[in-house]
Every structure is written in structure tokens, then in C-alpha cells.
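> my questions are about this predicted structure, shown below with the sequence.
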Amino acid sequence: MVPPGTIVPKSPGVAVLASFFLPGLGSMISGNGGIGALILVLYMASWVLTLVLVGFLGVFGFWVWGMVQGYSDAVAWNRRHGLIS
């Protein structure tokens, strides 16, 4: 158990892994819920657009963006709190 008031670092690796399975989740667990939700909504919209073959680029792009953003958010959160990741 972590004592109250202790700052626990966010893991960039866990953020990337979470976004691998659900785009945007890594950003959400790294404290950037707005961007994470945006990535998830755009990813799901791209799946709908695959019905007309337009969405395949979006599906891949938002999936990759989710992983990169999750990593960046975790590292940024750690830096803001004086932690090294």
C-alpha cells in the first residue's frame, strides 16, 4: 500500500500497452482523459468509415497515435511531478 501523499510515477510502457488494446486508454490512465477520449472516438468513427473503405487509414493512424500519445502523456506527467521515467 502506498502511503497517502506519495506520488507514484505513471508507467509509459503500461500506457503504450493499454493503448495497444484500446486506443486512447493510455492517455486516459496517464491523466489526459480529454485527448484519450478524442482518440477513442475518432478510432471508433474510423471503423464505421471502413464500410466505405475510407476509414482504414484512420483506424491505423488513430491506433498508432493512441500509443504514442499515451507514452508522451505518462512521461509528461512524471516530469511535472519531478519523477524520472
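Perfect, I can see it now. As the structure is a computational prediction, the values presented were derived from the model and not from experiment.
> every contact and neighbour count from this point should use C-alpha atoms.
Fine.
> what are the contacting residues of the strand or helix carrying Gly13?
Assigned by DSSP states H and E, Gly13 falls within helix 12-21. Residues outside helix 12-21 that contact it (Cα atoms under 8 Å, 6 or more residues apart in numbering): 25-27, 29-30, 63, 66-68, 70-75, 85.
> take the one below as the second:
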Amino acid sequence: MHYPMQVQSRNPVLYALASALIAGLGTMLGGRVGRGILILCTVAFFGIAMLIPFIGWLLFPVWLAAWAFSIYDGYATARSWNTRHGIIS
């Protein structure tokens, strides 16, 4: 007897929340580990660079944009995974 393979859908909001907690986590959970690590390292780099006196506050918008991109990318990764597997989300 043959049973069709079933795949579970990925919840885009959950992946976005994961990336809001830890930058790049939603992307890594979606299977794009290298990209997720790159996002995590980028956010961490700018977070540490903000500790530099005087220059740090200038980097705050860049850090915030990188973190926002992390959240968006986690969401988009889950939607992309669902689309590739024929799941409408």
C-alpha cells in the first residue's frame, strides 16, 4: 500500500517572531542556514559597533534596518517554503 508523503506547512508569523527574538533564526529554521548565520553576524556586528563612542549612534539605523530585514526574511522564507511545496499561506 502506498501512502502519499505529507509535508507540514511553515507558519510565516512564527518564523518572523523567531527572527524578532534572535536575528536570522526564522531564516535558519526555514532551511537557509548560511543566510541566517550571515544575518545574525551582521546584526551582531552592528550591535557591537554601536558601543563605540560617538560613532555608535550613527550606526543605530543600520542595526535597526538589519534587524527589520531579519524579521522580514524569516517571514518570506516560510512563505517561499510553503509555495515550493504547494501550500497556500
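Thanks, I have it. Everything numeric here is computed off the predicted structure, so don't read it as measured data.
> if we can go back for a sec, can you flag the buried ones in the contacts of helix 12-21 of the first structure?
For those, a burial check counting by 16 or more other Cα atoms under 10 Å picks out 25-27, 29-30, 63, 66-68, 70-75.
> my guess is Ile87 of the second structure meets Ser9, correct?
Yes: here Ile87 of the second structure lies in contact with Ser9, judged by Cα atoms under 8 Å, at a distance of 6.6 Å.
> rewinding a little: buried residues, the helix holding Gly13 of the first structure. List them.
12-20.
> ok, average deviation of that helix from the second structure?
Taken over the aligned residues, the distance from helix 12-21 of the first structure to the second structure averages 0.5 Å (mean Cα distance after the TM-score superposition for the first structure).
> ok, then the element right after that helix?
Next along the chain after helix 12-21 of the first structure, taking DSSP H and E as the criterion, comes helix 25-29.
> how much does that following helix stray from the second structure?
Averaged out, helix 25-29 of the first structure is 0.6 Å away (mean Cα distance after the TM-score superposition for the first structure).
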